[in-house]
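I'll drop the sequence and a predicted model, then ask my questions.
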Amino acid sequence: MQTQDTSQAGPGPRYRTVAVIGAGAMGKGIAQIAAQAGSVVRFFDAHGPALERALPEIGSQWDRMVEKGRLDAAAGAACKQRLVAAAGLRDLADCELVVEAIVENLDAKKSLFAELESIVAPGAVLATNTSSLSVTAIGAGLKEPRRLAGYHFFNPVPLMKVVEVIAGLQTDPAVCEGLAAYARQMGHTPVRAADTPGFIVNHAGRGYNTEALRIVAEGVADFATIDRILKDQVGFRLGPFELMDLTGLDVSHPVMESIYRQYYDEPRYRPSALAAQRAAGGVVGRKAGEGFYRYIDGKAQVPAEPPVPQVEELPPVWVSTRAARRAELFQLLKALGAKVETGQSPSMNALTLVAPLGFDVTTVAVVDRHDPARTIGIDMLVEDAATKRRVLATNPATRTDMRDAAHALFARDGKAVSVIRDSAGFVTQRVVATIVNIASDMCQQGVCSPADLETAVTLGLGYPLGPLAMGNRWGPDNMLEVLFNMQTVYGDPRYRPSPWLRRRGAIGLSLLHEEA
């Protein structure tokens, strides 16, 4: 196969004539940005009415951009001239690039590309916008699978400024170089991914939702509490249940199942029966009026937080000798005006405070021989000054008066407090560690480079930090401790640490570090 030099994009568009097949949301977005990049775009959909609706919708987008001053009038008019409806596949014969954005069905995509291969020129590049299917499988029946690559955009395409460029097993590297160069011309950031289930973004995003669902399924906390904790402690813009309601479980749950099955039931990606039930029942999110939250006029009905208990007299507090951030915890208790005991063991009236990494409160109370009725856990993974919320955990034996006293004490300065039931790793520890572990294993597998993983996740998922930077922020050694201890508590291989994380955590290396 002959391909053009792709080392430099040149003054004009990398592909002068581009075909986009599929007039759904993704196809419309790709056609819009390709025309804005200066390419003539031949737009086709086998369902004629869909194409008829799509053309004026794209034109309206350019009109709005002109009105807002983001595009001048002449440029808007030129974009409209470059967008041309195609009557059939034969009209695409002169296209240098064909981007497919049809239904997510392997047979349909294979059939389309087999037909296209006999129509377009031998040097034309074929690209699939698949989000979950194997690029290698799509190209397996082609005479020239070397010219097919994945080109996965995100919805809405004009606003989501990242695109995954995926090489199948037989893809010519020059094809991916050309697609990456063209992505930059369209104003997007290309990231390179191996042909693996979920590619980068859908793969890396598994931990956030699936671990939150497991926490709910264990009865640890409700949807709103988990959302509040992860927004206030980590800085996520949307909690996992808000996010799933926005996306819709009819979209997100099949992706969870697909990635899990494609990895032959790898425990790290195990989906949730809770989500499957809701998806089957049509309780899929905002568009249905009900998901994890109910919606009235499009607004989530979020239950109010429990009030801070009124406690007449607070008991003295004794801090476990093995508490994480113990010195910082002492300083916090002093600032809150607590009566702190400093003996080798707590008095009979003291509230016993533990701060484990990865273990649950019950395990610590048993191992350290604390009275479980007076033992409360506090999550100290995130520095207190950096968090908007403190999280406490009871154990099954914790007395109500001790629970209320701890809540009242830690809310004394006005900072929000959530009290959850016992959980190995609380909420933040287990969700963050799961995200970091999956990302680490993606690097171990060679799915992508650490740098591309960070870029893809921050742009594609809007995380406050990339997963590897998140692990560095709270310590690879802490992530390891959380995972090892969670695996001990649950006995679940889901939490086994990736070799990438284990080795870098053991020798104090950044998770972004690549071997020479």
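Received, thanks.

please make it C-alpha for all contacts and neighbour counts, starting now.
Will do.

V98: neighbouring residues, count only.
Residues lying near V98 (other C-alpha atoms under 10 Å) number 26.

that one should be in a helix, yeah?
No - assignment of V98 by DSSP: H, G, I helix; E, B strand; the rest coil gives strand, placing it outside any helix.

thought it was touching A19?
Yes - using C-alpha atoms under 8 Å, V98 is in contact with A19, at 4.5 Å.

and the helices in the stretch 101-250 of the chain?
106-117, 135-139, 173-185, 201-204, 206-217, 223-233, 240-247, 249-262 (DSSP state H, counting those that start in this stretch).

got CSV for those, with distance to P464 and mean neighbour count too?
Converted to CSV, the helices of the stretch 101-250 of the chain look like this (distance: least, C-alpha to C-alpha, whole Å; neighbours: other C-alpha atoms under 10 Å):
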stretch, distance to P464, mean neighbour count
helix 106-117, 34, 16
helix 135-139, 30, 24
helix 173-185, 23, 21
helix 201-204, 14, 23
helix 206-217, 13, 21
helix 223-233, 10, 21
helix 240-247, 14, 21
helix 249-262, 21, 19
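
now those in JSON lines, with distance to I376?
Converted to JSON lines, the helices of the stretch 101-250 of the chain look like this (distance: least, C-alpha to C-alpha, whole Å):
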{"stretch": "helix 106-117", "distance to I376": "52"}
{"stretch": "helix 135-139", "distance to I376": "51"}
{"stretch": "helix 173-185", "distance to I376": "52"}
{"stretch": "helix 201-204", "distance to I376": "33"}
{"stretch": "helix 206-217", "distance to I376": "18"}
{"stretch": "helix 223-233", "distance to I376": "18"}
{"stretch": "helix 240-247", "distance to I376": "26"}
{"stretch": "helix 249-262", "distance to I376": "34"}
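
what about versus this one:
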Amino acid sequence: MDSDVTEAGQQPTHRRSEDDEGIFATVAVIGAGAMGSGIAQVAAGAGHRVVLADPVIGVAADARERISSSLDRLVGKGRLSRADADATLGRLVASESIHTLPECGLVIEAVPEDLRIKRLLFADLSERQPANTVLATNTSSIDIDAIARDVIDPERVLGLHFFNPPPVMELVEVVHGELTSPAYVEHVTALMRAWGKTPVRCASTPGFIVNRVARPFYGEAQRLVEAGVADPATVDWVLRERGGFPMGPFELTDFIGQDVNLAVGTSVWEQTDRDERYAPTDFQRRLVEAGTLGRKTGSGVYTYAADGTVEGAEPDLALAERLVGGPVATDPLARTLAMLVNEAVDLVHRGEASAEDVDIAMRLGVRYPRGPIEWGREIGFDVVAAQIAELDAAFPGGRYRPSPALSDGSLA
């Protein structure tokens, strides 16, 4: 995912079912960075024996120490008992080798987003692990079948896209490729529920659910500012105060990191054969080229004081009130919602996820106040279709082409 939450919270204490005991008794996590260590903590907390492995000497051991400290904090806050914390850590083993794993029911890869690295790793795992070991990748956007290309028994390869930080975030995208066995998808979906997560299922489409459907939230705001319609603070105010989003698109991309957000958007764009609907903006490219990446560099769209507060970014409230309710091309809220709904219904129309799972994913993954399908029903799909047609006429070129599902009645 390209949005982060930074504070660890309640550690789940769900226990394995008998089925988990037989099939997924031992779980390995490869990659001991923030995501991998968080996933390992969740698995160990759910009652599994967990091997956390990293090829760099000392990284897995350091990650285990961080997990220990995280568990101690939860105990101190009264969110976890001392006995459960000790039991969780006791089930977790750090390993400096990814080639000497025990036989596992499930291996979850959380290494950097590099297809070559992942492909080599999965090919190696498929030779070393039993034929019924599920091989899962935590990729946020890479095609599952591409990762599984050199795997023995590729039907056992799937995606488990956790959101950051895994001990806190409830959502997990369970992603299947064309070769993935439905039986493995069912088993792993049930396992995620046993871990206290809310799984949603989707096909291996670029960006999966969350990172694909969310693209207009960022892209429309950037285009409005590029066109001189409003300044970033005003657009953020409209989306936050009138739309109910927890953060505006500019403050959110500054929080994520402009480079991270651009990389995810570029990945979706390239995987869709550079579809104009997902084209990155020059606005964001210029920020990244200048090294103004957001909060982590002290400046991005906004400039930040030492305590992290934004300096000198006041919204133009009079302008905001004029724009909201006006023509859709200059209304930040209506334009953004129309594009979010259009993207969501198009994904459902292609059969890549259910309407219910799309709404769940967007509420839990990026904390939207409503799911986009729910929003479409509230606004009226016919109204959204008219708004998209108006945008398409104003900005021809394919970005604003309407989904057939807006007018075929299938989601009414």
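Sure thing, it's come through. Remember, it's a predicted structure, so these values are computed and weren't measured experimentally.

so which of the helices of the stretch 101-250 of structure 1 gets nearest L329 of structure 1?
Closest to L329 of structure 1 of these is helix 223-233 (C-alpha to C-alpha; 16.3 Å).

tell me the residues of structure 2 aligned with the closest one.
Aligned using TM-score structural alignment, helix 223-233 of structure 1 spans residues 232-242 in structure 2.

show me what M479 of structure 1 aligns to in structure 2.
So, by TM-score structural alignment, M479 of structure 1 is matched to V384.

which of the helices of the stretch 101-250 of structure 1 sits closest to L453 of structure 1?
It's helix 201-204; of the helices of the stretch 101-250 of structure 1, that one is closest to L453 of structure 1 (C-alpha to C-alpha) at 7.9 Å.

how big is the offset of that closest one relative to structure 2?
Comparison of helix 201-204 of structure 1 with structure 2 after fitting gives an average deviation of 0.7 Å (mean C-alpha distance after the TM-score superposition for structure 1).

now do the strands in structure 2.
26-30, 49-53, 92-95, 106-109, 134-137, 157-162, 171-176, 198-203, 303-304, 310-311 (DSSP state E).

right, and these - which one's nearest R377 of structure 2?
Closest to R377 of structure 2 of these is strand 198-203 (C-alpha to C-alpha; 20.8 Å).

which stretch of structure 1 lines up against that closest one?
The alignment of strand 198-203 of structure 2 onto structure 1 (TM-score structural alignment) spans residues 189-194.

for Y278 of structure 2, which non-adjacent residue is closest in space?
W269 (5.0 Å; C-alpha to C-alpha, 6 or more residues apart in numbering).

in TSV, list the strands of structure 2 along with distance to V75 of structure 2.
Output for the strands of structure 2, formatted as TSV (distance: least, C-alpha to C-alpha, whole Å):
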stretch	distance to V75 of structure 2
strand 26-30	24
strand 49-53	21
strand 92-95	18
strand 106-109	27
strand 134-137	31
strand 157-162	24
strand 171-176	24
strand 198-203	24
strand 303-304	34
strand 310-311	34
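
single out the most deeply packed of those strands.
strand 157-162 (a mean of 29; mean count of other C-alpha atoms under 10 Å).
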